[in-house]
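**Q** Predicted model and sequence below, questions to follow.
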Amino acid sequence: MTPALDVPPGLRGVVVADTGIGDVLGAEGTYHYRGRSAVDLARTHSFDEAAALVLDGNLPDDLGAGLRAELAVHRSLPPAVSAVLPQVAGAGARFDALAGLRAALCVLAEADGFEPTWGAAPARRRDDALRVVAVTPTVLAALWRRRQGLDPVAPRDDLHGGAAWLWALHGVEPDPVLAAAVERYLVLTIDHGFNASTFTARVAASAGTDVASAVVAAVGTFVGPLHGGAPDRALEALDEIGTADRIEPYVRAKLAAGDRVMGFGHAVYRTADPRAVMLREVAESIGGPLVELAARTQDRTEALLAEHRPGRELRVNVEFWAGVVMSLAGIPREMFTPTFAVSRVVGWCAHVLEQTRSSTIIRPSARYTGSTSAR
């Protein structure tokens, strides 16, 4: 029997698998998809192109048209899923689109006859992954519209990426500038190393479950407030601050109470979060009072954090500027984290497919700390 190893809390710094999908270089403040800078991709390529790179390993030479056509075939929902959406959207006092997505994916897997990845042909695994990627924005937008008392809108073949998402939500012709801003956000957030939800997806996939079940497991992790559920809370902090003269009192009060300043600090980056740097650029290219307040808040908060914790880099993170960009684009706050999921589902599915190439189930050990009395 292999002896147990003591590892840091949260598996910090522990290598648990090999991956060719991407990497986060926290000390350098960069990250990439298959060797290509994610920030550069967001500047120069579409969401469909970046998704094709992450899923299939190569940047397509057809501007993503091939993957786009494949996804278009998979976007429509089976009757069983369409039937459950009104019930899920209307359930509960608080709207939770990602809870609805979990339910919808479970129904989808049954309706479409998803197979366990263990023993399935690689082509079938990829087809199931594309199905999940394609239906995720359809489901999420339909859930939100149902909650508003609106009928879902049919996808348009001429709209893709950010424009397609804004159309699915609002059913009106999207502003090209705002659509481009959302597109950049989507590209930036496709993948980001072995974060909690991605690791969860791989654990599920290592057991040989179907693609939809692995993604459901990832979504369940993703909604945690310490992971994907932070962009709306960062924007709520800006609401509470309200005006530039309140920035310093607000931050000093948080620090004195030992509370976290939402939108600042990251588990990996020890320099500026490159996603936040780019999204600030995107926001400032649009402009407006919210952007001005956010920029002042970032600059003053970082200075106060450096004063409060000298020697420790606590910089703005992606959630801070993601909330600003999505707000500018007219995305409702309850759909901030679901928008994040529209892009991250590509990364989850890529990792699920990669994990299925291994026959080893992920099975770590735990240190028992309970009673030692005989039973």
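**A** Received the coordinates, thanks. On a predicted model such as this, the values are computed, not experimentally measured, just so you know.
**Q** From here on, just use CA atoms for contacts and neighbour counts.
**A** Noted.
**Q** what kind of secondary structure is the nearest residue to Val261 once chain neighbours are set aside in?
**A** Counting by Cα to Cα, 6 or more residues apart in numbering, Lys254 is the residue found nearest to Val261 once chain neighbours are left out, at 6.5 Å. Reduced to three states with DSSP: H, G, I helix; E, B strand; the rest coil, the structure at Lys254 is helix.
**Q** I figured Lys254 hits Arg260, correct?
**A** Yes: when contacts are counted by Cα atoms under 8 Å, Lys254 is listed as touching Arg260 (6.7 Å).
**Q** Between the two, which is the more surrounded one?
**A** Applying other Cα atoms under 10 Å to Lys254 and Arg260 shows that Lys254 carries more neighbours, namely 14 against 11.
**Q** Scan this structure for its longest helix.
**A** Looking across the chain with DSSP state H, the single longest helix is helix 122-147.
**Q** And here is the other one:
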Amino acid sequence: MFQKGLKGIVAVQTSISSVEGEKGELRYRGILVSEVIEGKSFEQAAYFLWHGHYASKEELASLTERLNAYRQLSDYLMAIARTLPKETSLMDGIRTLISAYQHAEFKELAIQQQAIALTAALPVMTALLYRLNTGQEFVAPRSDLGHTANYLWMINGQVPTHAQTEALETYLNLTMEHGMNASTFASRVTISTESDLSAAIVSALGTMKGPLHGGAPSGVLELLDEIQSPEKIKPVVERKLARGEKIMGFGHRVYRTEDPRSILLREKCRQLQQDGPWLNLAVIAENEITQLLNERKPGRALHTNVEFYAAAIMRSIQMPPELFTPTFSIARIVGWTAHAIEQQQDNVIFRPQSEYIGN
């Protein structure tokens, strides 16, 4: 039976996550994502996705030590980054560096250790390329900062506030994994050929680069930029609806109720809104826009998706738009690697059929 885009076709059995669109539930390893990430750092959430249980004190210390060690990029990778043309996009540059991350020591590691190495290296590569593209000196990683805080440090050259780190870490933890999305499927297809983990991540990054997958928060940012203040919410949105424009950040292809990630990000914005006017604007805007959509499109039940509050958080921590998709990738690499490991454990190469419709 032909299904365009494989919609509704089950191609994988997984114990990593589940997405229940009708219920509005996202589960990591069978547990609601809200429970998994509550009070957890990036390192703790990543360990849970990779291993299926929470890290002990010793296991967390070991993971943190290895992540810190793999933050150091080799001289040849630094040289490649500096050789790339300035007009190279961040996603293209990152793919190049991940593809080149194939030194002898890395190849000898078990795939679980390779996953840690690539997860640690990706934020460093992203910050390096961003700083080079904007004419700034590279800011070396710090071993005394956690994964999320270190990423912000390398981008801005300033130690982030607790609120900034907490806001971004919530976003990263919520977007680590989301079922059989396009980039995750691409990574599993690649690893199913018995290729290497770096190649699987390059495939995922190439898929994530597409605007239908990894670029959505930019549209929300443009909406918030146009609104600017609470009193302009209604006229801006009514004008867009009158022109038949889509209101970015509302509606989701999978969830038929509220996106659970949006609910948790909204709560984080409410907790931190005194630390950033953009977070406050997003909370107010959601309420008014939802009311307007219910009036204009009754029965559609259009709720905010994860991109809506992701854009508000990115703006609040002064993250430039060109870093949105790379930052999404910094979170999702945990899911990509978890799926690659799972695929290896019971591998069959993906080989779907095609239906010829030519003459």
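**A** Thanks, I have it. Because the structure is a prediction, the values reported are computed rather than measured.
**Q** Quick TM-score on the pair, please.
**A** For this chain pair, the superposition-based TM-score is 0.92 by TM-score structural alignment, normalised by the length of the second structure; 356 aligned residues with a Cα RMSD of 2.0 Å.
**Q** and the residue nearest to Val261 of the first structure, how far is that from Val39 of the first structure?
**A** Separation of Lys254 of the first structure from Val39 of the first structure (Cα to Cα, to the nearest Å): 32 Å.
**Q** do Ala283 of the first structure as well
**A** For Ala283 of the first structure, the distance to Val39 of the first structure - Cα to Cα - is 15 Å.
**Q** check which helix or strand covers the closest residue to Ala230 of the first structure other than its chain neighbours.
**A** Spatial nearest neighbour of Ala230 of the first structure, chain neighbours left out: Glu319 (6.0 Å); criterion: Cα to Cα, 6+ apart. Using DSSP states H and E, Glu319 of the first structure sits within helix 318-328.
**Q** so where in the second structure does that helix end up aligned?
**A** Counting by TM-score structural alignment, helix 318-328 of the first structure falls onto residues 306-316 of the second structure.
**Q** Now do the same for Phe185 of the second structure: its match in the first structure.
**A** Alignment note (TM-score structural alignment): Phe185 of the second structure maps to Phe199 of the first structure.
**Q** for that match, what are its contacts?
**A** Neighbouring residues of Phe199 of the first structure by Cα atoms under 8 Å, 6 or more residues apart in numbering: Ala218.
**Q** Trace Val348 of the second structure over to the first structure, please.
**A** Val348 of the second structure maps onto Thr360 in the first structure, by TM-score structural alignment.
**Q** Could you find the closest non-adjacent residue to its match?
**A** In space, Thr360 of the first structure is closest to Ser206, 6.5 Å off (Cα to Cα, 6+ apart).
**Q** And for the one you found, the neighbour number?
**A** By the criterion of other Cα under 10 Å, Ser206 of the first structure has 23 neighbours.
**Q** about what we covered before: how about residues contacting the match of helix 318-328 of the first structure?
**A** 164, 167-168, 171, 216-218, 220-221, 224, 248-250, 259, 261-262, 265-266, 269, 276-279, 282, 320, 324.
**Q** on that earlier part again, please tell me how far the residue nearest to Ala230 of the first structure sits from Arg124 of the first structure.
**A** 35 Å.
**Q** The two: which has the busier surroundings?
**A** Between Glu319 of the first structure and Arg124, Glu319 has the larger neighbour count (other Cα under 10 Å), namely 27 against 13.
**Q** post-alignment, the helix holding Glu319 of the first structure versus the second structure, mean distance?
**A** Following the fit onto the second structure, the mean deviation recorded for helix 318-328 of the first structure is 1.0 Å by mean Cα distance after the TM-score superposition for the first structure.
**Q** Next, the mean deviation of the next helix or strand after that helix compared to the second structure.
**A** Proceeding C-terminally, helix 318-328 of the first structure gives way to helix 336-355 as the next helix or strand, assigned by DSSP H and E. Superposed on the second structure, helix 336-355 of the first structure shows a mean distance of 1.0 Å to its aligned residues (mean Cα distance after the TM-score superposition for the first structure).
**Q** Show me what helix 336-355 of the first structure is packed up against.
**A** Identification of packing neighbours for helix 336-355 of the first structure by 3 or more Cα pairs under 8 Å, 6 or more residues apart in numbering; DSSP states H and E yields helix 47-56, helix 122-147, helix 176-188, helix 196-206, helix 211-222, helix 231-241.
**Q** pretty sure Ile361 of the first structure is in contact with Ala207, am I right?
**A** Yes: counting by Cα under 8 Å, Ile361 of the first structure touches Ala207, with 5.5 Å between them.
**Q** Those two - which one has more neighbours?
**A** Applying other Cα under 10 Å to Ile361 of the first structure and Ala207 shows that Ala207 carries more neighbours, namely 19 against 15.
**Q** Now Glu284 of the first structure: closest residue in space, sequence neighbours ignored.
**A** Val291 (6.3 Å).
**Q** which element is that neighbour on?
**A** Following DSSP H and E, one finds Val291 of the first structure within helix 289-308.
**Q** in the second structure, what residues pair with that helix?
**A** By TM-score structural alignment, helix 289-308 of the first structure lines up with residues 277-296 in the second structure.
**Q** Mean per-residue distance, the matching stretch versus the first structure.
**A** Using mean Cα distance after the TM-score superposition for the first structure, the mean distance for stretch 277-296 of the second structure is 2.4 Å.
**Q** buried set for that stretch?
**A** Neighbour-count burial for stretch 277-296 of the second structure flags 277-283, 285-286, 289-290, 292-293 (criterion: 16 or more other Cα atoms under 10 Å).
**Q** mind putting those residues in JSON lines, distance to His178 of the second structure included?
**A** As requested, those are arranged in JSON lines below (distance: Cα to Cα, whole Å):
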{"residue": "Pro277", "distance to His178 of the second structure": "29"}
{"residue": "Trp278", "distance to His178 of the second structure": "26"}
{"residue": "Leu279", "distance to His178 of the second structure": "24"}
{"residue": "Asn280", "distance to His178 of the second structure": "27"}
{"residue": "Leu281", "distance to His178 of the second structure": "27"}
{"residue": "Ala282", "distance to His178 of the second structure": "23"}
{"residue": "Val283", "distance to His178 of the second structure": "24"}
{"residue": "Ala285", "distance to His178 of the second structure": "26"}
{"residue": "Glu286", "distance to His178 of the second structure": "23"}
{"residue": "Ile289", "distance to His178 of the second structure": "26"}
{"residue": "Thr290", "distance to His178 of the second structure": "24"}
{"residue": "Leu292", "distance to His178 of the second structure": "29"}
{"residue": "Leu293", "distance to His178 of the second structure": "26"}
